[in-house]
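> Predicted model follows, preceded by the sequence.
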Amino acid sequence: MKRKVAGRILFLLSIIYTLSLPLSVGAAECSHGQENGCGGKHSTADNVGSEIQESDCENICGTEDGALLSNELAEDYAEVGSVKVSSRLWELLFGKEGEAREKLLSVGGGVFGVKIKQKNVTVTESKSIPLLSPGDKILAINGKRVSTVSEIQSAVERSGGSSITIKAIHNGSEITLEARPTLIDGEYKLGLSLRDGAVGIGTVTFVDPETGLFGGLGHGICDAESGDIVELHTGDISGVILGGIHKGECGKPGELSGILTGEDKGDLTENCECGVFGVVDNPEAFGGECLPVGTRDELHEGAATVYSTL
């Protein structure tokens, strides 16, 4: 129940952060994580039907600076770009207009492991189908929707070497093409390397001690091939044992490396340009000191204190 309630206000928090981001003073610049996303490893299947292997990916990036949120709404709805936010949701977080209600968030800084399942299967390499390129999405095989590498492998095997129809997204446009699997070492293969998920390490920026809602601010999890934000289907939060910290250099972001424990600690429910958001089962395990959320009228030029984890 806690995850459902927190999930309803999750997207609102990401919008609030977007509203306040240009107004923050002395915010810390993200010093770890690759420029185009996150992860630590991702799963690929070479030539569809072969053994799934692990290969290096990028780190999730999250800053340690606090979230600065606005509490001013001129009308019943606040419009951000093409998104309208109900003032009712705003009231759930900060109370009614003119009603004093201090919102406390627990300062993060700790790390978390993440395992995500993508909404679509991504092509990472195409050896025998010229119309498909790295970053393309496979939508369906022979008219049947597919969302995992194993589903594509099964469809290829069932073909028995006959031509199959592939529906995909190529360079932003939907295409349909024909391909004939080849029998190699007793298995039918298409000559594609595919990925349907990723794992990695991120940094907690804040945790709501009441709901368990957390955010890792900075930027979202991006596709290594296209650089686009990964469309999240499901995501799990787990513990992590850090194995190393690589200091960032000019033009080369630092990164965290480690091992995911596999222990389920919550859900990842939002992946967007602002970062990643989710709900943890035990907020106390991820958060630290609780601080009040700053409002728009409290912002001013001057010295600032940045919380960091060493």
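Structure received.
> make it CA atoms for all contacts and neighbour counts henceforth
Will do.
> Let me see the ranges of the strands in the stretch 101-250 of the chain.
Here the stretch 101-250 of the chain has its strands, by DSSP state E, counting those that start in this stretch, at 104-107, 111-126, 137-141, 144-145, 164-170, 173-179, 182-184, 187-189, 192-203, 206-207, 213-219, 232-246.
> Mind putting those strands into a markdown table with mean neighbour count and distance to Ala6?
Below are the strands of the stretch 101-250 of the chain laid out as a markdown table (neighbours: other Cα atoms under 10 Å; distance: least, Cα to Cα, whole Å):
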| stretch | mean neighbour count | distance to Ala6 |
| --- | --- | --- |
| strand 104-107 | 22 | 14 |
| strand 111-126 | 23 | 18 |
| strand 137-141 | 23 | 31 |
| strand 144-145 | 14 | 31 |
| strand 164-170 | 19 | 33 |
| strand 173-179 | 13 | 35 |
| strand 182-184 | 15 | 48 |
| strand 187-189 | 21 | 44 |
| strand 192-203 | 26 | 19 |
| strand 206-207 | 30 | 11 |
| strand 213-219 | 27 | 6 |
| strand 232-246 | 17 | 15 |
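> what's the closest of those strands to Pro292?
strand 104-107 (4.3 Å; Cα to Cα).
> For that closest one, which outside residues touch it?
Applying Cα atoms under 8 Å, 6 or more residues apart in numbering, the contact partners of strand 104-107 are 64, 66, 205-209, 287-293, 307.
> on that earlier part again, can you add distance to Cys272 and give the strands of the stretch 101-250 of the chain back as a markdown table?
What follows is the strands of the stretch 101-250 of the chain, written out as a markdown table (distance: least, Cα to Cα, whole Å):
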| stretch | distance to Cys272 |
| --- | --- |
| strand 104-107 | 20 |
| strand 111-126 | 14 |
| strand 137-141 | 19 |
| strand 144-145 | 25 |
| strand 164-170 | 20 |
| strand 173-179 | 22 |
| strand 182-184 | 39 |
| strand 187-189 | 34 |
| strand 192-203 | 14 |
| strand 206-207 | 16 |
| strand 213-219 | 7 |
| strand 232-246 | 9 |
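> hold the first one in mind and look at this next one:
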Amino acid sequence: MRKSKVKIVYIASTLILILSIITFLSLSKIPETIYVSNSIETSSMDISSNFLIKNCEVNKDKIEIKLLGLIPLKSVKLSKVDDLELYPGGNTVGIKLSTKGVLVVGYSDINCERGQVESPAKRSGIQLGDVITKINGEEIENSKDLLRKINELKDSKISLQYLRNDVTQSKEINLEKEEDGYRLGLWVRDSTAGIGTLTFYHKESKTFGALGHPITDGDTNEPFIIKDGNLLDSSVISVKKGEKGMPGELKGLFLNEKVGIATINKNTEAGIFGVANKNIINKISDKPLKIAFRNEIKEGKAQIITTVDESGPKYYDIEIIKLLPQDEPGPKSMLIKVTDEELLEKTGGIVQGMSGSPIIQDNKIIGAVTHVLINKPDVGYGIYIEWMLKDAGIIN
């Protein structure tokens, strides 16, 4: 009899522990803020797949999460947003950016009277990815400006101001001298260019969003801190098909480098954003679509709009394999798989240059394509549209 009681207690304790773990994991997946459309009734909401915390009570601007509707577990901020409509993108765009200051991408040894010596900047602690903004208190405009200021120096000691992880720092550096002047011992970059895909255009604010991920330097993998930039009309001229272990690529051509269609003013974890000079509306999507926040998105069938040849943007079928929990903006919100036979035949799946292609489900914009899995070219990641709208300044 005693053994039976012990067994029952053991089984009950195990079940309680399992349910507690499931509940804890479910809570960890619920963000601190949930966005909903004003048109949605919010007296109660299902924001978790856990049956223990269904039908959460909505109290003004908060969602009260309770275990079995009785025991308080967590309070989540509810942010109501006016019904938003966006024109979906899907067309390729040219991107040209200039950095604030100059980005450190490499080191160079110096040949001086003592022989070859280590880069003075490296020796003093300057790291790859740092952004040099000033020398001796004077702002650096670009790479040529940096070289000119170094060549004009009369003293080997300089004060260098730079950004590291968005924090301004400074150092005193003793330069080395070659035959033709002082040297800092750095390789730097002040601009970048490429193609990507437009995600959306918000006509009311003339704001655009593209890429769904930041533009980073290829050598340092650090995001560019932009001074200015332009979005340009572009055209796809060829496609390198993606294969296992070898990502594919769209190759494009800028149609008019002198006249931009928009200015770029933000480069964030959720993409690039700015203000359009004209309405950026495609023929295939000449009517705006509503958006769906992450609590409305479901796993299963969806579509993307993207451009892979001269015929322009087209709809292609995909599947949302998994929705991933995120508490802050990031380009890996959902796992997606290309299922469209035509797109698989042309590209092998997701290729470089398709980043930003809008994801559509139930005739609503829910996100954008961001990355491909190198060993599975038909599988990749997408970002929730609300992250892009937040960084764009369209929602708070």
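The structure has been received and is ready for your questions. This structure is a prediction, so every number in the text was calculated from the model and none was measured.
> Can you give me the TM-score here?
Scored against TM-score structural alignment, normalised by the length of the first structure, the superposed chains reach a TM-score of 0.60; 226 aligned residues with a Cα RMSD of 3.5 Å.
> rewinding a little: can you pick out the most distant pair from the contacts of strand 104-107 of the first structure?
Greatest spatial distance among the contacts of strand 104-107 of the first structure (Cα to Cα): Pro209 and Tyr307, at 17.9 Å.
> The two: who's more crowded?
Applying other Cα atoms under 10 Å to Pro209 of the first structure and Tyr307 shows that Pro209 carries more neighbours, namely 20 against 15.
> contacts for stretch 153-168 of the second structure?
Here stretch 153-168 of the second structure makes contact (Cα under 8 Å, 6+ apart) with 129-137, 169-177, 182.
> Nearest to Thr18 of the first structure among the strands of the stretch 101-250 of the first structure would be which one?
Closest among these, using Cα to Cα: strand 213-219, at 10.4 Å.
> so what does the closest one touch, helix or strand wise?
Other helices and strands packing on strand 213-219 of the first structure, by 3 or more Cα pairs under 8 Å, 6 or more residues apart in numbering; DSSP states H and E, are strand 61-62, strand 206-207, strand 275-280.
> looking at the ones you listed, which is buried most?
strand 206-207 (a mean of 30; mean count of other Cα atoms under 10 Å).
> So which bit of the second structure is that strand matched to?
Using TM-score structural alignment, the residues of the second structure aligned to strand 206-207 of the first structure are 200-201.
> related to what we said a few turns ago, and Arg158 of the first structure, which of the strands of the stretch 101-250 of the first structure is closest to it?
Nearest to Arg158 of the first structure among the strands of the stretch 101-250 of the first structure is strand 187-189 (9.0 Å), distances taken as Cα to Cα.
> Mean per-residue distance, that closest one versus the second structure.
Compared with the second structure after fitting, strand 187-189 of the first structure deviates on average by 4.9 Å (mean Cα distance after the TM-score superposition for the first structure).
> Ile241 of the first structure and Leu92 of the first structure, how far apart?
Distance from Ile241 of the first structure to Leu92 of the first structure, counting by Cα to Cα, to the nearest Å: 36 Å.
> Trace Gly218 of the first structure over to the second structure, please.
That one, Gly218 of the first structure, aligns with Gly212 by TM-score structural alignment.
> what's around Gly108 of the first structure, how many residues?
Neighbour count of Gly108 of the first structure, defined by other Cα under 10 Å: 27.
> what does Lys103 of the first structure give?
As a burial measure, Lys103 of the first structure scores 15 neighbours (other Cα under 10 Å).
> That one and Val293 touch, don't they?
Yes. At 5.7 Å, Lys103 of the first structure counts as touching Val293 under the criterion of Cα atoms under 8 Å.
> what's near enough to touch Val230 of the first structure?
Contacts here follow Cα under 8 Å, 6+ apart; on that basis Val230 of the first structure touches 118, 220-223, 271.
> now Val279 of the first structure
Contacts of Val279 of the first structure (Cα under 8 Å, 6+ apart): 3, 6-7, 211-214, 266-269.
> quick one on the thing from earlier: I'd like to know how far the match of Gly218 of the first structure sits from Lys62 of the second structure.
Gly212 of the second structure is 29 Å from Lys62 of the second structure, by Cα to Cα.
> same question, Ile320 of the second structure
Ile320 of the second structure is 29 Å from Lys62 of the second structure, where distance means Cα to Cα.
> do the same with Ile21 of the second structure
Separation of Ile21 of the second structure from Lys62 of the second structure (Cα to Cα) stands at 24 Å.
> Neighbour count: the two, which is higher?
The neighbour count for Ile21 of the second structure versus Lys62, taken as other Cα under 10 Å, is higher for Lys62 (15 against 12).
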